[in-house]
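Visitor: take a look and give me a structure for this.
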Amino acid sequence: MVSVLVVVISIVILSAAVSTIGADNIGELLWEFYVKLVPSSAAQNVKTRHLLQREAIRTSTERSNTSSQDEFAKWAKLNRKVDKLKTDIEKINATIATQKTKFKRQIKTVIWIFTSGLKFFVRIKYRKVPVFWLPKGLFPGWIEWVLSLTSAPQGSVSVSAWFLITDYAIKGAVVFIVQKSFELAKKQPSRNRVSVATAKKSS
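Guide: Below is the predicted model of the structure:
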């Protein structure tokens, strides 16, 4: 069975990572995967929008190449088609925006359950369980009392105290790791461009 100590550390790491990346950014990333990889009405709408946009560009280009004076009938027909395509794109954009908002709201709910909600649940369920015992006589009695709050036996570290300790200790480290990872990811394309440019110069 997984110990309370490990459970708390895992929740704190997850919460810190989510806080650093941002729930909105996570929702945006998952939405992109969702519409590309999962068969759904949202994915179909995104695909349809792409097709409509391509058709609108093609028709608009054809209209631009058609003289409104010499070929008015053809030009008018293309113009009506462009207007209809624009209307269809606006409608499907509104539908996709609604679906995306709903999806991201659901993701935020799931994130809350596995971070703040799980913290609350663990604190209530294990409020009387000592996460670990302190060496006897290491700290004054009042410190032992504080570390045992709210309901753990005195001389032990409670779940609530352990959450506070690990949150303070781990959050900074997680923030640093995530930020460095993003910085390295941003630098990578730049390095690739430099390598390509160097190769071209050499040739």
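Visitor: use CA for all of it now, contacts and neighbours both
Guide: Will do.
Visitor: strands along this structure, start to end?
Guide: 132-133, 156-157 (DSSP state E).
Visitor: single out the most deeply packed of these.
Guide: strand 156-157 (a mean of 24; mean count of other C-alpha atoms under 10 Å).
Visitor: what helices and strands are in contact with that one?
Guide: With contacts taken as 3 or more C-alpha pairs under 8 Å, 6 or more residues apart in numbering; DSSP states H and E, strand 156-157 sits against strand 132-133, helix 141-147.
Visitor: redo those as JSON lines? Include distance to residue 93.
Guide: JSON lines is the format used below for the helices and strands packed on strand 156-157 (distance: least, C-alpha to C-alpha, whole Å):
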{"stretch": "strand 132-133", "distance to residue 93": "55"}
{"stretch": "helix 141-147", "distance to residue 93": "54"}
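Visitor: of the ones you listed, which stretch is the most buried?
Guide: Ranked by mean neighbour count, these are led by helix 141-147 with a mean of 16 (mean count of other C-alpha under 10 Å).
Visitor: list of residues touching it?
Guide: 154, 155, 156, 157, 158, 161 (C-alpha atoms under 8 Å, 6 or more residues apart in numbering).
Visitor: closest one to residue 9 out of those residues, please.
Guide: Nearest to residue 9 among the contacts of helix 141-147 is residue 161, at 12.2 Å by C-alpha to C-alpha.
Visitor: circling back to that earlier point, between the strands of the chain, which one is closest to residue 73.
Guide: Once the strands of the chain are compared by C-alpha to C-alpha, strand 156-157 is nearest, at 83.3 Å.
Visitor: how far does the closest one sit from the chain's center?
Guide: 35 Å (C-alpha atoms, centre = their mean, to the nearest Å).
Visitor: with stretch 195-202 instead?
Guide: Offset of stretch 195-202 from its chain centre (C-alpha atoms, centre = their mean): 36 Å.
Visitor: structure for this one too, so we can compare:
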Amino acid sequence: MPSLLLVMFALQLALHIINTVGATTINEVLWAIWTKLPTPSGKSTKRALELKLDIVSVKRDMAAVSAQDDFARWAKITRQHDKAMQEFQMLDARLKAHKATFTTTISTLRWLGTQGLRFLLQMYYAKTPMFWLPAGWVPYYVEWILSFPRAPVGSVSINVWGIACASMLVLASEAAAAGYVLVTQKPVPLGDGERKNGEPMAFTARGEKKEL
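Guide: Coordinates of the predicted model:
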């Protein structure tokens, strides 16, 4: 069985990645992968793409044919266009419904596998010490804080360990971003999860912050 310390660290790492990249971006990537697989949604996506190309081709043919000079051919092309458009609209509506269901399912599974599992572990192991501090290493009030809420005094609780892991990951990612800027002299692209209050920030090549 993996160490509880490593399990909590892995959960915090997964949450940090999700918050940095953005849940919407992850959902879009997973949906793109899902539609590439031999699934009903994948087949529908492939067929919708074929219909879209056919519609573009038929529209070009319609533009090249005059309804007055060659009405029979123009009417035939129009029927082909209407038939392809009708099938495409039906497929598109079906795909949108499938995508909504897929997104809801993935979001639920992601929450259960990260936030839900973290809450469950914090409740179940609330009294379990992650590790013990050396006796007399820190004052009593610090020991009490580190053991919050129900771990034995003198130990580090699972809640405090989770907070420590999250803080360390944030500092490490910021250090990596700063190092990237210094080495490449390029701004660091920000994910959806890093946008706060609708005002995303990015580093400039000189290390100055710039509002987008």
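Visitor: out of the strands of structure 1, flag the one nearest residue 175 of structure 1.
Guide: Taking the strands of structure 1 one by one with C-alpha to C-alpha, strand 156-157 is closest: 25.4 Å.
Visitor: with distance to residue 201 of structure 1 as extra columns, can I get the strands of structure 1 in a markdown table?
Guide: Converted to a markdown table, these look like this (distance: least, C-alpha to C-alpha, whole Å):
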| stretch | distance to residue 201 of structure 1 |
| --- | --- |
| strand 132-133 | 63 |
| strand 156-157 | 64 |
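Visitor: can you pull the contacts of the spatially most distant residue from the centre of structure 1?
Guide: In structure 1, the residue that sits farthest from the middle, by C-alpha atoms, centre = their mean, is residue 70; the gap is 54.0 Å. For residue 70 of structure 1, no residue meets the contact criterion (C-alpha under 8 Å, 6+ apart).
Visitor: aligned to it, what sits in structure 2?
Guide: When structure 2 is aligned by TM-score structural alignment, residue 70 of structure 1 is paired with residue 69.
Visitor: return the distance of its match relative to residue 81 of structure 2.
Guide: For residue 69 of structure 2, the distance to residue 81 of structure 2 equals 19 Å [C-alpha to C-alpha, to the nearest Å].
Visitor: and residue 103 of structure 2, by the same measure?
Guide: For residue 103 of structure 2, the distance to residue 81 of structure 2 equals 32 Å [C-alpha to C-alpha].
Visitor: for residue 177 of structure 2, same thing?
Guide: Relative to residue 81 of structure 2, and taking C-alpha to C-alpha, residue 177 of structure 2 is found at 51 Å.
Visitor: one step back: now render the contacts of helix 141-147 of structure 1 as TSV, adding distance to residue 43 of structure 1.
Guide: Formatted as TSV, these follow (distance: C-alpha to C-alpha, whole Å):
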residue	distance to residue 43 of structure 1
154	56
155	56
156	52
157	49
158	47
161	45
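Visitor: between those, which is nearest residue 64 of structure 1?
Guide: residue 161 (69.9 Å).
Visitor: verify the contact between the closest one and residue 152 for me.
Guide: No - using C-alpha atoms under 8 Å as the test, residue 161 of structure 1 is too far from residue 152 to be in contact (9.8 Å).
Visitor: got any residues that touch both of these two?
Guide: Contacts common to residue 161 of structure 1 and residue 152, judged by C-alpha under 8 Å, 6+ apart, are absent.
Visitor: pull the residues that contact stretch 153-165 of structure 2.
Guide: The list of residues contacting stretch 153-165 of structure 2 from outside it, by C-alpha under 8 Å, 6+ apart, reads 5, 8-9, 12, 122, 125-135, 143-144, 146-151.
Visitor: can you say which of those are buried?
Guide: Using 16 or more other C-alpha atoms under 10 Å as the burial test, the contacts of stretch 153-165 of structure 2 include 8-9, 12, 122, 125-130, 143-144, 146-151 as buried.
Visitor: the longest helix along structure 2 vs structure 1, mean deviation?
Guide: In structure 2, taking DSSP state H as the definition, the longest helix is helix 71-111. Superposed on structure 1, helix 71-111 of structure 2 shows a mean distance to its aligned partners of 1.4 Å (mean C-alpha distance after the TM-score superposition for structure 1).
Visitor: for that helix, enumerate the helices and strands it packs against.
Guide: With contacts taken as 3+ C-alpha pairs under 8 Å, 6+ apart, helix 71-111 of structure 2 sits against helix 23-36, helix 40-64.
Visitor: again, only using 7 Å
Guide: Counting contacts by 3 or more C-alpha pairs under 7 Å, 6 or more residues apart in numbering; DSSP states H and E, helix 71-111 of structure 2 packs against helix 40-64.
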